[in-house]
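Student: Pasted the sequence and its predicted model underneath.
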Amino acid sequence: MRIGSLVLLIWLVIGVAAAVQRDYFSNADASCASVSTTAVTVVAGPLNYVGVNPKVECADAPQPSE
């Protein structure tokens, strides 16, 4: 279990490094798309360095009928 936790921690640290390099933490825009893209980049971890460039677009939520 310690090895798994260590691998997970390293995976997430690499993901945070990728997000920092892409300046995702420097903008003050806290829209759904920017926060989601940052989170997905962190979770993708080392995959960011082999060509994965996750982006998330948020659609407007449907409005309830009247």
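Tutor: Nice, thanks for sending it over. Numbering: from 1, shown residues only.
Student: Going by C-alpha atoms from here, please, whenever you check contacts or count neighbours.
Tutor: Fine.
Student: who's in contact with stretch 53-64?
Tutor: Contacts made with stretch 53-64 from outside it, assessed by C-alpha atoms under 8 Å, 6 or more residues apart in numbering, are listed as Cys32, Ala33, Ser34, Ser36, Thr37, Val40, Thr41, Ala44.
Student: try it against this one:
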Amino acid sequence: MKGGKILSVLAVVWLLSGAVAAYQRDYFSDSEITCATVASIAMTVVVGPMNYRGVNAEATDCQLPEPSQ
């Protein structure tokens, strides 16, 4: 059980690190919310501490499927 607790704490720290990186890149202050913006934020948060090692997770083109008519 102790190993599970440690993994949980590490996962939270990992994701918080990614959220801080996204904040530092001003992703949360963008007034225009697009699919690419949301994808970039999500990738930055998931990549976590690797952002500080030079990984720049960014989505440039995002196409959502349209509902059928």
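Tutor: Happy to help now that I have it. All of these numbers come straight from a predicted model, not from anything done at the bench.
Student: In helices, which of the contacts of stretch 53-64 of the first structure appear?
Tutor: Cys32, Ala33, Ser34, Ser36, Thr37, Val40, Thr41, Ala44 (DSSP state H).
Student: give the contact list for the first one.
Tutor: Looking back up the chat, that one is Cys32 of the first structure. When contacts are counted by C-alpha under 8 Å, 6+ apart, Cys32 of the first structure touches Glu57, Cys58.
Student: Tell me which residue of the second structure matches up with it.
Tutor: The alignment partner of Cys32 of the first structure in the second structure, by TM-score structural alignment, is Cys35.
Student: what about the counterpart of Asp23 of the first structure in the second structure, how many neighbours?
Tutor: By TM-score structural alignment, Asp23 of the first structure lines up with Asp26 in the second structure. Counted with other C-alpha atoms under 10 Å, residues neighbouring Asp26 of the second structure total 11.
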